[in-house]
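> missing the sequence, but the structure's below:
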């Protein structure tokens, strides 16, 4: 995904630099494309009796990103996407602990240093993320070790940082590429059904890099 994003931006810079697309106060920008969540995960050990850690795999979904220009240089962006689905893997052995789905809406304030100028529009931003986990399931690999179990992940609030660029393809259309780093920390709870409902809790830092490549339309 990183290589595709880099090549696409380079091609667009070569072909679209002369096309005008200055931003103005009141502009709405709708961006859509493919967005990949690539966790840089780290976790505590699951339990002293089960001294293993877990990792979270990547997933790609459809991005739907809206931005509103407060003035030519400042905008507010909401990152949204179709639900992501992730396998939760055990690091020390070839096994899966479970799987989960999540939605990570992220609201950012962005600065566009060339907002009032024609041509390409780079931007950087800071924001806040809320991640909602749902449809968590313990995997059969985990249940083979601990017996029947339920898996639950706490929702997360965290900060984010982002950067991106709109490369105009016309007066209203542009190619968009963006990247976010998001602080997503959760507590995983494994409820052991065959041990009187005993619960095992451990912290997981997901902290993903998020990459988007797509198109943008300015209203």
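Perfect, I can see it now. Note that the structure is a prediction, hence the values are computed from the model and not measured.
> For the rest of this, base every contact and every neighbour count on C-alpha atoms.
OK.
> quick one: buried residues of whichever strand or helix holds residue 141?
If you go by DSSP states H and E, residue 141 is part of helix 140-146. By 16 or more other C-alpha atoms under 10 Å, the buried positions in helix 140-146 come out as 140, 141, 142, 143, 146.
> what ranges do the helices span in this structure?
Per DSSP state H, the chain carries helices over the ranges 2-16, 140-146.
> In this structure residue 178 contacts residue 163, no?
Yes. Between residue 178 and residue 163 there is a contact under C-alpha atoms under 8 Å: 5.7 Å.
> In addition, the following structure is provided for comparison:
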């Protein structure tokens, strides 16, 4: 899903950028602000064993599904090359218990995972301008419903994020943005009603494509 979405978006971005080669554009520069509106695919990667509260194995593992939602990012440039970005959005995920013939929904939950990253832009004056970044995120679990007799409580917490992306200038203040992040996040979940617990290792790949406007 991530590869297909990103490849399609990248092809479209190159087509737009190619058509815009003869047009003027505003380069990245110190004091600039960029607003990116993106479509984002959040794909958790972890699969953790579910145990009893005493630590005995249940033979089951916890797994969260992916979700695709809109997100926004706001970037401020301290210098032509150095910038900070704050990213906000919310996604909904289903946590399942899987093992052998068992595959049941445990909980639907919303996650608010804001990310703040420090970025280095390698070619701020170019039409095709790549960047890399690193930062922190906070996973806030809210809303949703427990399923099939479960009563799962998931702890909020901080994680780390790595980022790589590219801005492709189109015309004047507009650009196409492609962005990929790897977020490293692990938390604990406990169901005291059924006396079970699990780690929840999300470690999602976060792939985005969208448009940007430079103020």
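Cool, got the structure. No experiment lies behind these values; they were computed from the predicted model shown.
> where does the TM-score land?
Overlay of the two chains. TM-score (TM-score structural alignment, normalised by the length of the second structure): 0.89; 205 aligned residues with a C-alpha RMSD of 1.7 Å.
> just the buried residues of helix 140-146 of the first structure now: which is nearest residue 7 of the first structure?
Minimum distance to residue 7 of the first structure across those is 39.6 Å, recorded for residue 141 (C-alpha to C-alpha).
> so that closest one makes contact with residue 97?
Yes. Counting by C-alpha under 8 Å, residue 141 of the first structure does reach residue 97; the two are 6.4 Å apart.
> who wins for proximity to residue 117 of the first structure among the helices of the first structure?
helix 2-16 (14.1 Å).
> packing partners for that closest one?
strand 156-168, strand 173-182, strand 208-218 (3 or more C-alpha pairs under 8 Å, 6 or more residues apart in numbering; DSSP states H and E).
> okay, the ones you listed, which one's buried deepest?
strand 173-182 (a mean of 23; mean count of other C-alpha atoms under 10 Å).
> any idea of the angle that strand forms with strand 208-218?
Inter-element angle recorded for strand 173-182 of the first structure and strand 208-218: 160 degrees (by axes from the mean of the first three to the mean of the last three C-alpha atoms, to 10 degrees).
> what about strand 173-182 of the first structure, how far off from the second structure?
Mean deviation of strand 173-182 of the first structure relative to the second structure after superposition (mean C-alpha distance after the TM-score superposition for the first structure): 0.6 Å.
> can you list contacts of that strand?
5, 9, 12, 31, 129, 158-169, 207-218 (C-alpha atoms under 8 Å, 6 or more residues apart in numbering).
> swap in stretch 161-170 of the second structure?
13-14, 16-17, 20-21, 23, 25-27, 115, 117, 127-137, 175-184.
> Just the buried ones among these, please.
For those, buried by 16+ other C-alpha under 10 Å: 13, 16-17, 20, 25-27, 115, 117, 127-137, 175-184.
> ok so, going back, overlap in contacts of residue 141 and residue 97 of the first structure?
What both residue 141 of the first structure and residue 97 touch, as defined by C-alpha under 8 Å, 6+ apart, is an empty set.
> Now do stretch 72-82 of the second structure: distance to the chain's middle.
The chain centre lies 18 Å from the centre of stretch 72-82 of the second structure; the measure is C-alpha atoms, centre = their mean, to the nearest Å.
> Return the set of buried residues in that stretch.
In stretch 72-82 of the second structure, counting by 16+ other C-alpha under 10 Å, buried: 72, 73, 74, 75, 76, 77, 80, 81, 82.
> Pick out whichever of those sits closest to residue 143 of the second structure.
Minimum distance to residue 143 of the second structure across these is 21.2 Å, recorded for residue 72 (C-alpha to C-alpha).
> Aligned counterpart of the closest one in the first structure, please.
Residue correspondence to the first structure (TM-score structural alignment): residue 72 of the second structure is matched to residue 64.
> measure that match to residue 218 of the first structure for me?
Applying C-alpha to C-alpha, to the nearest Å, the value for residue 64 of the first structure to residue 218 of the first structure is 14 Å.
> which residues do the two both contact?
With C-alpha under 8 Å, 6+ apart as the test, residue 64 of the first structure and residue 218 both reach residue 30.
> contacting residues for the nearest residue to residue 144 of the second structure once chain neighbours are set aside?
Excluding the flanking residues, the one nearest residue 144 of the second structure by C-alpha to C-alpha, 6 or more residues apart in numbering is residue 109, at 4.2 Å. By C-alpha under 8 Å, 6+ apart, the contact list for residue 109 of the second structure reads 92, 93, 94, 95, 141, 142, 143, 144, 145.
> Can you tell me, leaving aside adjacent residues, what's nearest to the fourth one?
In this case it means residue 95 of the second structure. Spatial nearest neighbour of residue 95 of the second structure, excluding adjacent residues (C-alpha to C-alpha, 6+ apart): residue 64 at 4.4 Å.
> what packs against the longest strand belonging to the first structure?
The strand that spans the most residues within the first structure, counting by DSSP state E, is strand 121-138. Contact here means 3+ C-alpha pairs under 8 Å, 6+ apart; on that basis strand 121-138 of the first structure packs against strand 95-103, strand 106-111, strand 149-153, strand 156-168.
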